[in-house]
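> Make a model of this:
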Amino acid sequence: MNTPSTKADDILRCARALIVRGGYNSFSYADISGVVGIRNASIHHHFPSKADLVRRLVAQYRQEAEAGLAELERNVADPLEQLRAYVGYWEGCIADASHPFCVCAMLAGEIPVLPEAVAVEVRAHFRRLSAWLASVLERGVAEGRLTLTGSAGDNAEIFMATVHGAMLSARAYGEPGMFGAITRPLLQRLAA
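Coordinates of the predicted model:
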């Protein structure tokens, strides 16, 4: 059963959409106020500063990502299929524009100007995703499903950078299909 949305949830949802569209510095509380239909003071009641809002948003995003990876682990045993499912999730999100860009990937480009509390959350997301990818790659090699050149950790970073770069290319070209054109060869190279 879904719980009713609170104003804080509405604010977080709006901030997420604004960050995905343009990053941390592309919006203000006035932008959120106009979309959510509340005064700036009400936003400050829930989130005293923009840094508080975005830190909470990234923490929430990390929890969602963690839950998604755990579900993937439960439902898909084969390491190669786990990687395909991960890429497929993003390919679908980009194609239907439901989540056209990773929040943390968008914010990572702004790390030098982000408040430290937000940067810490963004880095934690990257570290966790890299660790998960490395574990999948290690399992895939052990099971004879994947072939790597170099360490699993290095390949995890390459995989993550390729997926995030493919998001960027799809956005830059205005072509959702560009994401798959970039990620499919990566999966083919990894398959044993």
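
> from here on, contacts and neighbour counts on C-alpha atoms
Will do.

> so how far is stretch 7-19 off the chain centroid?
16 Å (C-alpha atoms, centre = their mean, to the nearest Å).

> List of residues touching it?
26-27, 32, 35-36, 43, 46, 53-54, 57, 103, 106-107 (C-alpha atoms under 8 Å, 6 or more residues apart in numbering).

> Buried subset of the residues you listed, written for PyMOL?
Filtering the contacts of stretch 7-19 down to the buried ones (16 or more other C-alpha atoms under 10 Å) takes a single PyMOL command:
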select buried, resi 32+36+43+53+54+57+103+106+107
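
> Include distance to residue 161 and secondary structure when you put the contacts of stretch 7-19 into TSV, please.
Shown next, in TSV, are those (distance: C-alpha to C-alpha, whole Å; DSSP: H, G, I helix; E, B strand; the rest coil):
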residue	distance to residue 161	secondary structure
26	24	helix
27	26	coil
32	31	helix
35	33	helix
36	34	helix
43	34	helix
46	34	helix
53	27	helix
54	23	helix
57	22	helix
103	14	helix
106	12	helix
107	14	helix
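
> Can you add distance to residue 153 and give the contacts of stretch 7-19 back as a markdown table?
Shown next, in a markdown table, are those (distance: C-alpha to C-alpha, whole Å):
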| residue | distance to residue 153 |
| --- | --- |
| 26 | 34 |
| 27 | 35 |
| 32 | 39 |
| 35 | 42 |
| 36 | 42 |
| 43 | 41 |
| 46 | 39 |
| 53 | 32 |
| 54 | 29 |
| 57 | 27 |
| 103 | 23 |
| 106 | 22 |
| 107 | 23 |
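
> now the other sequence, so there's something to compare against:
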Amino acid sequence: MSATTADRILDAAQAIMIERGYSGFSYADIAEVVKISKPTIHHHFPSKAMLARDVVVRYRENIRLSFTHLGQMVPDPLGQLKAYVSYWETCIREKTTPFCVCALLAAEMPTLPEEVGAEVRDHFRELAGWLAKTLEEGRRRGSLAFGRTAALEAELFMATVHGAMLAARASGEWMVFSSVTTEVLRLLQTRT
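Sure thing, here's the model as predicted:
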């Protein structure tokens, strides 16, 4: 099944936003990548803000599906955290998706249109919620150990992963991400 024009536009917009941010892309950039006219893009997405919002909405839907699938495939909470980190490590190493689009957009929060900013905030709330639930379940099962609340530990974990993405991007070395995230996972494991 081939992707619809709207899907191809969303794919291109997401890739360009990951590379350049919200303020660094235009409909002309997307038209060049997708090989369509700017009016065709406007037909599907009347404004840049609507396009960016829809990119984030779709991204959030995919993340929710991924977490559901992950929970079914990897029942162990520590294994889920390792799989989450491994996903990003692979994306960064192979340069397929070298940065979380919501983390990148969060850096532009003061200048984002409200509808885009709201979706980005909701992404972080959902991610923190999933992490807190996963961390708490790991603590309950005895595979994870931490002295803070699960909510605070989730915020620390999320900030560490996103900070490691940024450090890897700045250094041009994917191993920076791997080193930092390996250590944060090690610190969470129960010491025997």
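
> TM-score for these two?
Once superposed, the chains reach a TM-score of 0.97 (TM-score structural alignment, normalised by the length of structure 1), with 190 aligned residues with a C-alpha RMSD of 0.7 Å.

> circling back to that earlier point, what is the most widely separated pair among the contacts of stretch 7-19 of structure 1?
Based on C-alpha to C-alpha, the longest span within these runs between 46 and 106 and measures 23.7 Å.

> Tell me which residues touch the counterpart of residue 111 of structure 1 in structure 2, please.
Taking TM-score structural alignment, the alignment pairs residue 111 of structure 1 with residue 109 from structure 2. By C-alpha under 8 Å, 6+ apart, the residues touching residue 109 of structure 2 are residue 117.

> just residue 101 of structure 2 next, same as before
The contact partners of residue 101 of structure 2, taken as C-alpha under 8 Å, 6+ apart, are 14, 17-18, 56.

> Repeat the analysis, applying 10 Å as the threshold.
14-19, 21-22, 55-56, 59, 120 (C-alpha atoms under 10 Å, 6 or more residues apart in numbering).

> got it, and residue 169 of structure 1?
Counting by C-alpha under 10 Å, 6+ apart, residue 169 of structure 1 touches 163, 175-179, 182.

> Make CSV out of those and add distance to residue 74 of structure 1.
Output for the contacts of residue 169 of structure 1, formatted as CSV (distance: C-alpha to C-alpha, whole Å):
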residue, distance to residue 74 of structure 1
163, 22
175, 32
176, 29
177, 29
178, 30
179, 26
182, 27
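
> Who wins on neighbours among those?
With neighbours defined as other C-alpha atoms under 10 Å, the most crowded of these is residue 179; it has 26 neighbours.

> What strand or helix carries whatever residue of structure 2 lines up with that one?
Counting by TM-score structural alignment, residue 179 of structure 1 lines up with residue 177 in structure 2. Here residue 177 of structure 2 sits within helix 174-188, counting by DSSP states H and E.

> Show me what that helix is packed up against.
Here helix 174-188 of structure 2 touches helix 77-94, helix 114-141, helix 150-171, going by 3 or more C-alpha pairs under 10 Å, 6 or more residues apart in numbering; DSSP states H and E.

> Return the mean post-superposition distance for the last one against structure 1.
Compared with structure 1 after fitting, helix 150-171 of structure 2 deviates on average by 0.3 Å (mean C-alpha distance after the TM-score superposition for structure 1).

> coming back round to it: mean deviation of the helix holding residue 177 of structure 2 from structure 1?
Helix 174-188 of structure 2 sits 0.6 Å off on average (mean C-alpha distance after the TM-score superposition for structure 1).
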